[in-house]
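Trainee: Next comes the sequence, and after it the predicted model I'd like to discuss.
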Amino acid sequence: MKKLFLTLAPFLLLSCKNTDADDAAPIMGCFSDEVIEEVRQVEGHVEIVGNTYVIETESRRYYPCDFPSTLTIQGKQVVFDASLFAIPPHFRLVGQPIRITRIY
């Protein structure tokens, strides 16, 4: 019994480690709650990166969390307004996460 305890003790101690706010994974759909910017009348086109639809502009790639299924056509030109969200620490996304507020 003593050998079993000594064997398991390091694992038990590691599992009790406190996590800092930076270490904890945020609870979210595909973006954080922190809006960093509002953009208006952005022109771009729909592309597929991996298995994900994104909107590409001349200088940026946007990852819409609420992409309407009617616009999931590669190459389709779009103009939109959106809220940009912060990318959580230690995350790597295909584009800047956004919530589309209006499509023209």
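Mentor: That came through fine.
Trainee: Every contact and neighbour count from this point should use C-alpha atoms.
Mentor: Noted.
Trainee: Scan the chain for its longest strand.
Mentor: Longest strand of the chain, by residue count under DSSP state E: strand 35-49.
Trainee: What is that strand packed up against?
Mentor: With contacts defined as 3 or more CA pairs under 8 Å, 6 or more residues apart in numbering; DSSP states H and E, strand 35-49 has these neighbours: strand 52-56, strand 77-85.
Trainee: just checking, what packs against the helix or strand following the longest one?
Mentor: I take that to be strand 77-85. Once strand 77-85 ends, the next helix or strand along the chain (criterion: DSSP states H and E) is strand 96-103. With contacts defined as 3+ CA pairs under 8 Å, 6+ apart, strand 96-103 has these neighbours: strand 61-64, strand 77-85.
Trainee: The structure to be compared is supplied as follows:
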Amino acid sequence: MPGRPRQTDGNGTACGGPPAPGQAYRSALASAQGIELKTYRLELEGDIDLRGFLGVEPTIRPGLQQVRVRLHVDAPDTPREQLDELISLVESRSPIRDTLVSPVDVITTLA
């Protein structure tokens, strides 16, 4: 989107603008669970075999073989079990995660 900031300050507030929808959603869920999120940060990693992407090996998928998400959370006085429950809740309602783990129809048309 034009004019949308590309970075956040680490606690759900987009630099120069309002929080992105996913950040606002995570913060709202945490608040509803009685969790004070001071800061959080996501690290994403993925594995890709370029032989599939380049078409060198037709038996290898061209996409990512695995995606790993690591959360860095600063939530004082919140037990690990409560944070694990929050993560499960966010995962169960995340449209991006759902799209990645569930088959979805993709329709391509030529305009």
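Mentor: Yep, that arrived. Remember, predicted model here, so these are calculated numbers, not experimental data.
Trainee: Quick check: TM-score for this pair?
Mentor: Put the two chains on top of each other and the TM-score (TM-score structural alignment, normalised by the length of the first structure) is 0.23; 42 aligned residues with a CA RMSD of 4.3 Å.
Trainee: Most tightly packed of the helices and strands packed on strand 96-103 of the first structure?
Mentor: Of those, the one with the most neighbours on average (mean count of other CA atoms under 10 Å) is strand 61-64, at a mean of 21.
Trainee: Which of the helices and strands packed on strand 35-49 of the first structure sits closest to Val39 of the first structure?
Mentor: Minimum separation from Val39 of the first structure across those (CA to CA) falls at strand 77-85, 5.4 Å.
Trainee: Identify the residues contacting the closest one?
Mentor: With contacts defined as CA atoms under 8 Å, 6 or more residues apart in numbering, strand 77-85 of the first structure is touched by 31-46, 96-104.
Trainee: Could you turn the buried ones of those residues into a PyMOL selection?
Mentor: A single PyMOL command selects the buried members of these (16 or more other CA atoms under 10 Å):
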select buried, resi 31+32+44+45+46+96+97+98+99+100
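Trainee: Show me what the helix or strand where Ala28 of the second structure lies is packed against.
Mentor: Element membership for Ala28 of the second structure, per DSSP H and E: helix 21-32. Applying 3+ CA pairs under 8 Å, 6+ apart, one finds that helix 21-32 of the second structure makes contact with helix 80-93.
Trainee: Now do the helix it packs on: everything it contacts.
Mentor: 26, 29-30, 33, 97-98.
Trainee: Put the buried members of the residues you listed into a PyMOL selection.
Mentor: The PyMOL selection below is limited to those of these classed as buried (16+ other CA under 10 Å):
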select buried, resi 26+29+30
